[in-house]
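# task: produce atomic coordinates for the following.
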Amino acid sequence: MTEAELIDVAREAMMVTLKVSAPSLLVALVVGLLVSIFQTLTQIQEQTLTFVPKMMLVFASLVLFLPFMLSNLSEFWHHTMDRVIVGGG
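Reported below is the predicted structural model:
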């Protein structure tokens, strides 16, 4: 495997990481923003108010997006192994 191929694999790995983590991170961002707005409007400053809904909805998003995440990771793994086997063999 040449340096260019390694750089390409690293770039693909970063893109797959972004694609796989994006749904959960976006859900956490939106929930945090909505809870912060709610806390600002009601002047309730309870720490668990942000933690519990965020934890539950991030877990739900992981369950919902699990097939998408696994297919992306599996596709990347197969593509990388094909490169290694073809390049090394």
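
# okay, CA-based contacts and neighbour counts for the rest of this
Fine.

# burial of Val20, as a residue count?
20 (other CA atoms under 10 Å).

# with the one 4 residues further on instead?
By the other CA under 10 Å criterion, the neighbourhood of Ser24 contains 19 residues.

# ok, it - contacts?
58, 61-62 (CA atoms under 8 Å, 6 or more residues apart in numbering).

# counting neighbours, which of the residues you listed comes out on top?
Using other CA under 10 Å as the neighbour test, the contacts of Ser24 are led by Val58, with 20 neighbours.

# to compare against the first, here's the next sequence to fold:
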Amino acid sequence: MTPEIAVDLFREALWLTSLIVAVCVVPSLIVGLMVAVFQAATQINEQTLSFLPRLLVMLITLVVLGPWLVTQLMEFTERLIHNIPQLIG
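The predicted structure is shown next:
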């Protein structure tokens, strides 16, 4: 395996990891920001008020986009396994 191939595999794995994390974190981040603005406007400082909506949004996101994320991860793994002979030799 040449260094170029190793770097390319590493780049693709990092991109897939970043995509999976972004899909999970960004909706939660947006809801957290909206709740923080609501808390600042109403001066309510309840910790569970900010935690519960983010948790629910994360759960809904994983239920809706989970199959697509797993498909992306499985396709990457299958490509990697099928390319082992070319990568080694």
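
# coming back round to it: from the contacts of Ser24 of structure 1, pick the one nearest Glu3 of structure 1.
Leu62 (34.7 Å; CA to CA).

# once you drop chain neighbours, what's closest to the closest one?
Excluding the flanking residues, the one nearest Leu62 of structure 1 by CA to CA, 6 or more residues apart in numbering is Ser24, at 6.4 Å.

# assign the one you found to helix, strand or coil.
Here Ser24 of structure 1 takes the helix state, with states given by DSSP: H, G, I helix; E, B strand; the rest coil.

# can you find the partner of it in structure 2?
The alignment partner of Ser24 of structure 1 in structure 2, by TM-score structural alignment, is Cys24.

# about what we covered before: and the contacts of Ser24 of structure 1, which is closest to Val52 of structure 1?
Distance to Val52 of structure 1, by CA to CA, is smallest for Val58 among those, at 10.0 Å.
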